[in-house]
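Chemist: Sharing a sequence plus its predicted fold:
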Amino acid sequence: MNAQIIGQMAVSGALMGLVYALIAYGFQLTYATSKSINFGQGELVMVSAFFSLTLTNLGLPYWLMIPGGLLFGAVLGLVVERAGVRLALEQKSEGWILLSIIIGLFFFSAAENIWGRDDRPFPTPISADPIHVLGVDVTRLELSVAVGVLAIMGAIELFKRRTLLGKAFEAVSADRDAAELMGISATRTVMLSYGLSGAVAALAGILVSPITTVGPTMASALILKAFSVAVVAGLDSGFGVVLIGMFLGALESLASFYLGSGWREAPGLVLLILALAVRPTGVFGKATIRKV
């Protein structure tokens, strides 16, 4: 087999894997502050993509549609936090698991009733013509995925490390009770994390939709892979989800090429099973010691 073809498949898959990494990063944001994750994150990706497509169809320029879509995603994240997470956390129960799934199903049903069940193309001004880079052909559309993912993850990490509000985020992540004793509102910080997670989901939808089209079922195709990336990398390593996401994307592409498209989902499931069986904290996760 030509090494150039293998390299081409691996690079294209790795760039797609960055979308999985971005959605997994949304899991990390909420887990850091509340030890909860939104199991309806895939539906946030899908609904935000449909909303962004609607803005485009109404004539809004592409570069203005992006902040509009991000704001809408952030609002959806806040809705999930208020309706499905806050009360469960206050009662110290695990009810947020079921509630986030139910809200995700509601978003799915709403999307089918508002936009229909058919997949739709997502127009973009970014060219899909390939350019030759280091021996492989990469489209500007694929490069825009890499730029978008790394840009928003870098911006959020910079926000967390350089701003006062971001310091509060880090404080609640380290020790919620101690942060509240210092006058930091844990509730507002959790709201912030869910808002950022929703914005991240919206950007993932905007980036991947020109490649895969927009449809109600796109959530199910993305969420399991993103969850696999989050678990394998660990729920506290932003750098880790990028590496594991790219690795899984490349592995999927090669598995599809060698074994057939029906095996495309297998690598993610295998990695998830191995991670849960061998290292539940993730490759880049840190083991925690609980005092009893």
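Modeler: Thanks, I have it.
Chemist: alpha carbons only for contacts and neighbour counts from here, please
Modeler: Fine.
Chemist: just the helices in the stretch 101-250 of the chain please.
Modeler: For the stretch 101-250 of the chain, applying DSSP state H, counting those that start in this stretch gives helices covering 140-162, 164-174, 176-181, 186-212, 218-233, 238-259.
Chemist: Please identify the deepest-packed of the ones you listed.
Modeler: Burial of the helices of the stretch 101-250 of the chain is given as mean neighbour count (mean count of other Cα atoms under 10 Å); helix 186-212 ranks first at a mean of 25.
Chemist: Off-centre distance for it?
Modeler: 7 Å (Cα atoms, centre = their mean, to the nearest Å).
Chemist: Tell me what angle it forms with helix 164-174.
Modeler: Angle between the axes of helix 186-212 and helix 164-174 is 100 degrees (criterion: axes from the mean of the first three to the mean of the last three Cα atoms, to 10 degrees).
Chemist: Check which helices and strands helix 186-212 sits against.
Modeler: helix 3-34, helix 41-57, helix 62-80, helix 140-162, helix 164-174, helix 176-181 (3 or more Cα pairs under 8 Å, 6 or more residues apart in numbering; DSSP states H and E).
Chemist: repeat that for 7 Å
Modeler: Applying 3 or more Cα pairs under 7 Å, 6 or more residues apart in numbering; DSSP states H and E, we find helix 186-212 packed against helix 3-34, helix 41-57, helix 62-80.
Chemist: Could you single out the most deeply buried of those helices?
Modeler: Taking mean count of other Cα under 10 Å, helix 41-57 is the most buried of the helices and strands packed on helix 186-212, at a mean of 25.
Chemist: Check which helices and strands that one is in contact with.
Modeler: Using 3+ Cα pairs under 7 Å, 6+ apart, helix 41-57 is in contact with helix 62-80, helix 95-115, helix 186-212, helix 218-233.
Chemist: How about residues contacting it?
Modeler: Outside helix 41-57, the residues that touch it by Cα atoms under 7 Å, 6 or more residues apart in numbering are 62, 65, 69, 72-73, 76, 104, 107-108, 111, 122, 198, 201-202, 204-206, 209, 214, 216, 218-220, 222-223.
Chemist: dropping in the other structure now:
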Amino acid sequence: MPFSIYAQMAVSGALMGLVYALIAYGFQLTYATSKSINFGQGELVMVSAFFSLTLIDHGLPYWLVVPLGLLFGAALGLVVERAGVRLALEQRSEGWILLTIILGLLFFSFAENVWGRDDRPFPTPIPTDPIHVLGVDVTALELSVAVGVLAVMVLIELFKRETLLGKAFEAVSADRDAGELMGISARRTIMLSYALSGTVAALAGILVAPITTVGPTMASALVLKAFSVAVVAGLESGFGVVIVGMFLGALESLASFTIGSGWREAPGLVLLILALAVRPTGVFGKAAIRKV
């Protein structure tokens, strides 16, 4: 079989893997400041996609729908922080695990009752005609996913490193107690991290919806793979999630093509098991040294 076919499958899978990386990046943003994760992140992806589709159905142009969808995602992230995370963190408990799952189920039920259970197409002005590049065919839609994912991650990293608010984010990430002693509000910083995580989830929904369609279960598989990417890469490495996400996407595509579609999910599970068994801190993570 020609090598070009394998190259085509690997490139297409790697571009899809960037969506896993983007959702995994949302996990990293909240973990950095609060050591908590929103286990309802997939529902934020789905509800934001439905909201954006509703705006399109009401006649709003695509260029306006995208920023409004991102703002909606940020608002959902703040809801999760206030309703499911804040009190648990203040009480130093792990209750946020169950609360974020419950909020995710509520968002899922809300979507089913408002928009229905059927999958719906997501219109986009981005053309889907293939472009021949270096021996493989890619579409402008697939390239838009890559550009969108990398652009938002670069912007957030620049924000964290070049602005005072971003430096507060990094300070709380490094040492929450020391940051508070320096006058930094840990609560507001955690709120910011959840708002950014919601924004990232909304962008993932808008980018992937034209490819997968919009439905209540559209993100159920995506978020599991994204969590695998976050754990394998390490919950503190933005660069790592991009590499691992692309690798997982390419591996899934090749496994589905060569072995069968029934084995498509196997690579992510194998990677997660190996990462937890061999390097629990992640491939790009750093072991934390604690004084006792």
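Modeler: Yep, that arrived. Given the structure is predicted, the values throughout are model-derived calculations rather than measurements.
Chemist: How alike are these chains, TM-score-wise?
Modeler: TM-score for the superposed chains, counting by TM-score structural alignment, normalised by the length of the first structure: 0.99, backed by 292 aligned residues with a Cα RMSD of 0.5 Å.
Chemist: Just send the helices and strands packed on helix 41-57 of the first structure back as CSV, with distance to residue 134 of the first structure too.
Modeler: Below are those laid out as CSV (distance: least, Cα to Cα, whole Å):
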stretch, distance to residue 134 of the first structure
helix 62-80, 29
helix 95-115, 41
helix 186-212, 22
helix 218-233, 27
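Chemist: if we can go back for a sec, could the helices of the stretch 101-250 of the first structure go into TSV alongside distance to residue 27 of the first structure?
Modeler: Output for the helices of the stretch 101-250 of the first structure, formatted as TSV (distance: least, Cα to Cα, whole Å):
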stretch	distance to residue 27 of the first structure
helix 140-162	13
helix 164-174	13
helix 176-181	18
helix 186-212	7
helix 218-233	7
helix 238-259	10
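Chemist: So for residue 130 of the first structure, which of these sits nearest?
Modeler: Closest to residue 130 of the first structure of these is helix 140-162 (Cα to Cα; 6.9 Å).
Chemist: how near is residue 45 of the first structure to residue 138 of the first structure?
Modeler: Distance of residue 45 of the first structure to residue 138 of the first structure, computed by Cα to Cα, to the nearest Å: 24 Å.
Chemist: list the contacts for residue 259 of the second structure?
Modeler: The contact partners of residue 259 of the second structure, by Cα under 7 Å, 6+ apart, come to none.
Chemist: now do residue 198 of the second structure
Modeler: Residue 198 of the second structure sits next to 44, 73-74, 76-77 when contact means Cα under 7 Å, 6+ apart.
Chemist: biggest separation within these, which pair?
Modeler: 44 and 74 (9.5 Å).
Chemist: got a list of what the closest residue to residue 70 of the first structure other than its chain neighbours touches?
Modeler: Spatially, and ignoring its direct neighbours in sequence, residue 70 of the first structure is nearest to residue 199 (4.6 Å; Cα to Cα, 6 or more residues apart in numbering). Taking Cα under 7 Å, 6+ apart as the contact definition, residue 199 of the first structure lies against 70-71, 73-74.
Chemist: Checking these against the second structure: which ones persist?
Modeler: Comparing the contacts of residue 199 of the first structure with the second structure on both residues aligned by TM-score structural alignment, their matches' Cα atoms under 7 Å, the contacts found in both are 70-71, 73-74.
Chemist: could I get those residues as CSV with distance to residue 94 of the first structure?
Modeler: CSV is the format used below for those (distance: Cα to Cα, whole Å):
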residue, distance to residue 94 of the first structure
70, 28
71, 28
73, 24
74, 23
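Chemist: follow-up on the earlier one: among the helices of the stretch 101-250 of the first structure, which is nearest residue 14 of the first structure?
Modeler: Judging these by Cα to Cα, what sits closest to residue 14 of the first structure is helix 238-259, at 4.1 Å.
Chemist: distance from the very next helix or strand once past that closest one to the second structure after superposition?
Modeler: Once the chain leaves helix 238-259 of the first structure, the next helix or strand it forms, by DSSP states H and E, is helix 266-278. Here the mean offset of helix 266-278 of the first structure against the second structure after fitting is 0.6 Å, by mean Cα distance after the TM-score superposition for the first structure.
Chemist: go on, stretch 14-23 of the first structure?
Modeler: Aligned to the second structure and superposed, stretch 14-23 of the first structure gives a mean residue distance of 0.1 Å (mean Cα distance after the TM-score superposition for the first structure).
Chemist: repeat for stretch 149-156 of the first structure
Modeler: Averaged out, stretch 149-156 of the first structure is 0.4 Å away (mean Cα distance after the TM-score superposition for the first structure).
Chemist: who's in contact with that stretch?
Modeler: Defining contact as Cα under 7 Å, 6+ apart, one finds that stretch 149-156 of the first structure is touched by 18, 22.
Chemist: can you name the residues of the second structure that it overlays?
Modeler: Alignment of stretch 149-156 of the first structure against the second structure: residues 149-156, by TM-score structural alignment.
Chemist: chain center to that stretch: distance?
Modeler: Distance of stretch 149-156 of the second structure from the chain centroid (Cα atoms, centre = their mean) equals 12 Å.
Chemist: what's the answer for stretch 229-244 of the second structure, then?
Modeler: Here stretch 229-244 of the second structure is found 11 Å from its chain centre; the criterion is Cα atoms, centre = their mean.
Chemist: returning to that earlier point: would you tell me which of the helices and strands packed on helix 41-57 of the first structure gets closest to residue 30 of the first structure?
Modeler: Here helix 186-212 is closest among those (Cα to Cα), at 5.2 Å.
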